[in-house]
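**Q** Predicted structure and sequence below. I'll ask about it afterward.
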Amino acid sequence: MKFAVLVFPGSNCDIDCYKAVEDTIGQPVDFVWHTATDLSAYDCILVPGGFSYGDYLRCGAIAQFTSVMGEVRKAAEAGKYVLGICNGFQVLTEAGLLPGALLRNSNLKFRCHPALLEVVNNETPFTNQYAKGEIVDIPIAHGEGNYYCDEKTLAELEANNQVVFRYKAGTNPNGSVNDIAGICNENGNVVGMMPHPERAVDQLLGSEDGKRMFTSILNAWRGKHGAAVNG
């Protein structure tokens, strides 16, 4: 299985994502610059955190127009796996690959600390190694993580089981609607989340609960391709 880690001017979690793939599942992984025009060689695309284009205009607003994002759209439509983390989540919403928007945190402060999440949907390619309702510890680091959508969209997300993660009840750090920390598209192959699983792949980092996101992806890909699944 081959992974691409996108790199925009201002990305700063690209190395973290690269190392998470390399160290947790040992699969081939490449950095792919924002000018790339072909992602056909990759099975999973990681859109990392950071401050793409300095977060000018809005977070992710400029990155959506890059040539590589046109290829990400094609990959998503083809059923390939796409994971947007933090700024990557913002990019995916701006690009229309996920509904809603990420607003300034309700307290108008940058929040950087461990966060407890409830696994709401464990049937996606990114969460199949978790238990439904499980509480996991995955850190956040954002100033614009307040997920918002209108009532109609929210009802559709809930009805279609597109909410993947929520902040544990009573711990919402940013004011996001319905405590949403991560969502997926209708097909489940595109996920965006504000917390950073790539920063929770070893107990030395304070938690290894993010590791199973990467083993889940590999597990899903192997299952899809009829390969032996060994985690």
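**A** Received the coordinates, thanks.
**Q** contacts, neighbours, all on C-alpha from now
**A** OK.
**Q** What is the subsequent helix or strand relative to the host helix or strand of G182?
**A** Per DSSP states H and E, G182 falls inside strand 180-184. Using DSSP H and E, the helix or strand that follows strand 180-184 in sequence is strand 190-193.
**Q** what's the offset of that next one from the middle of its chain?
**A** 4 Å (Cα atoms, centre = their mean, to the nearest Å).
**Q** where do the helices sit along this protein?
**A** 14-24, 67-77, 87-94, 151-159, 211-224 (DSSP state H).
**Q** Looking at the ones you listed, which is nearest to F126?
**A** helix 211-224 (5.1 Å; Cα to Cα).
**Q** The strand holding G182 vs helix 151-159, what angle?
**A** 80 degrees (axes from the mean of the first three to the mean of the last three Cα atoms, to 10 degrees).
**Q** Please list the residues outside strand 180-184 that contact it.
**A** 98, 117, 147, 157, 162-167, 190-195 (Cα atoms under 8 Å, 6 or more residues apart in numbering).
**Q** Comparison target, given below:
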Amino acid sequence: MNFAVIVFPGSNCDTDLFHAIKDVLGEKVEYVSHQEHDLEGFDAVLLPGGFSYGDYLRSGSIASFANIMPAIKDFAELGKPVLGICNGFQILLESGLLPGAMKRNAGLKFICESTPLTVEHNETMFTNEYEMDERINLPIAHADGNYECDDDTLARLEANHQIVFKYDDNPNGSKANIAGIVNERGNVLGMMPHPERAVEALLGNDDGLRLFQSILVNWREHHAVTS
């Protein structure tokens, strides 16, 4: 399986993602510049955390107009996995690939800590290696992680089982404790916590590894069917 890690000006978690895929998951991975227009040959696209374009205007706003974004939208339209983490989630929201928006954290302070989550939906290509209602811990590091949407959007997210992760203690004030959502098709996931920072038991936590393993398991099952 071949992963693309998209690199924007200001990305700072791209190397963490690269390490998680290459050295821990053991799969192929390449950095892809925001200036590129093509994602041919890749099986999954990862948008890392950081501060793309310095978070000017709004977090993820300028990045949503980068050269690579039309290719990412086409990639998602094909049903292939697209994962946006932290700033990557913000970019997915700003580009319209996921519904809702991000506000400043409820306390108006940057938060950097490990936080408990509950797996709300384990039948996605990103969560099939988790148990339903499983409680995990993942790091967060953000100032604009307060997920917001209108009541109609929330109702649709709930009805379509698009809420994948919820905070147990809601550190940033997100609506309905939302920490991660997928699109209706289930192949685009945005989440504020950082699974790529929790992939090695040696460093104290590997709860995030199963997210990447889930993508790989899903791809292998699909490849076996279509080969």
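**A** Everything's here; your move. Computed from a predicted structure; not experimentally measured.
**Q** Got a TM-score for the pair?
**A** Taking TM-score structural alignment, normalised by the length of structure 2 as the basis, the two superposed chains have a TM-score of 0.98; 225 aligned residues with a Cα RMSD of 0.8 Å.
**Q** just to revisit the earlier point, deepest-packed of the helices of structure 1, please.
**A** helix 87-94 (a mean of 28; mean count of other Cα atoms under 10 Å).
**Q** related to what we said a few turns ago, what's the closest of the helices of structure 1 to R104 of structure 1?
**A** When these are compared (using Cα to Cα), the closest one is helix 87-94, at 11.5 Å.
**Q** Average offset of the closest one relative to structure 2?
**A** Mean deviation of helix 87-94 of structure 1 relative to structure 2 after superposition (mean Cα distance after the TM-score superposition for structure 1): 0.2 Å.
**Q** residues contacting the corresponding residue of structure 2 for H34 of structure 1?
**A** By TM-score structural alignment, H34 of structure 1 lines up with H34 in structure 2. Counting by Cα under 8 Å, 6+ apart, H34 of structure 2 touches 6-9, 66-69.
**Q** L46 of structure 2 too?
**A** By Cα under 8 Å, 6+ apart, the contact set of L46 of structure 2 is 3-6, 17, 82-85, 88.
**Q** Tell me how far the match of H34 of structure 1 lies from A20 of structure 2.
**A** 21 Å (Cα to Cα, to the nearest Å).
**Q** try S11 of structure 2
**A** Counting by Cα to Cα - S11 of structure 2 and A20 of structure 2 are separated by 16 Å.
**Q** how many neighbours does C86 of structure 2 have?
**A** 29 (other Cα atoms under 10 Å).
**Q** show me where structure 1 has strands.
**A** In structure 1, the strands defined using DSSP state E lie at 3-7, 29-33, 44-47, 81-85, 101-103, 111-113, 116-119, 135-137, 140-142, 146-148, 163-167, 180-184, 190-193.
**Q** which strands and helices sit next to the second one?
**A** Contacting strand 29-33 of structure 1 under the criterion 3 or more Cα pairs under 8 Å, 6 or more residues apart in numbering; DSSP states H and E are the following elements: strand 3-7, helix 14-24.
**Q** now do the last one
**A** Judged by 3+ Cα pairs under 8 Å, 6+ apart, strand 190-193 of structure 1 is in contact with strand 81-85, helix 87-94, strand 180-184.
**Q** of these, which approaches A41 of structure 1 most closely?
**A** strand 81-85 (12.6 Å).
**Q** what about the strand holding G182 of structure 1, how far off from structure 2?
**A** Looks like 0.1 Å for strand 180-184 of structure 1 (mean Cα distance after the TM-score superposition for structure 1).
**Q** Pull up the aligned stretch in structure 2 for that strand.
**A** Against structure 2, strand 180-184 of structure 1 falls on residues 178-182 (TM-score structural alignment).
**Q** dump the residue contacts of W33 of structure 1.
**A** 6-8, 68.
**Q** before we move on, what about L83 of structure 1?
**A** 44-47, 89, 190-192.
**Q** Ok, G54 of structure 2 next?
**A** 9-10.
**Q** Look at G26 of structure 2 and say how many residues are nearby.
**A** 11.
**Q** correction: D43 of structure 2
**A** Quick note: D43 of structure 2 (other Cα under 10 Å) scores 19 neighbours.
**Q** Apart from its chain neighbours, what residue comes closest to it?
**A** N2 (5.3 Å; Cα to Cα, 6 or more residues apart in numbering).
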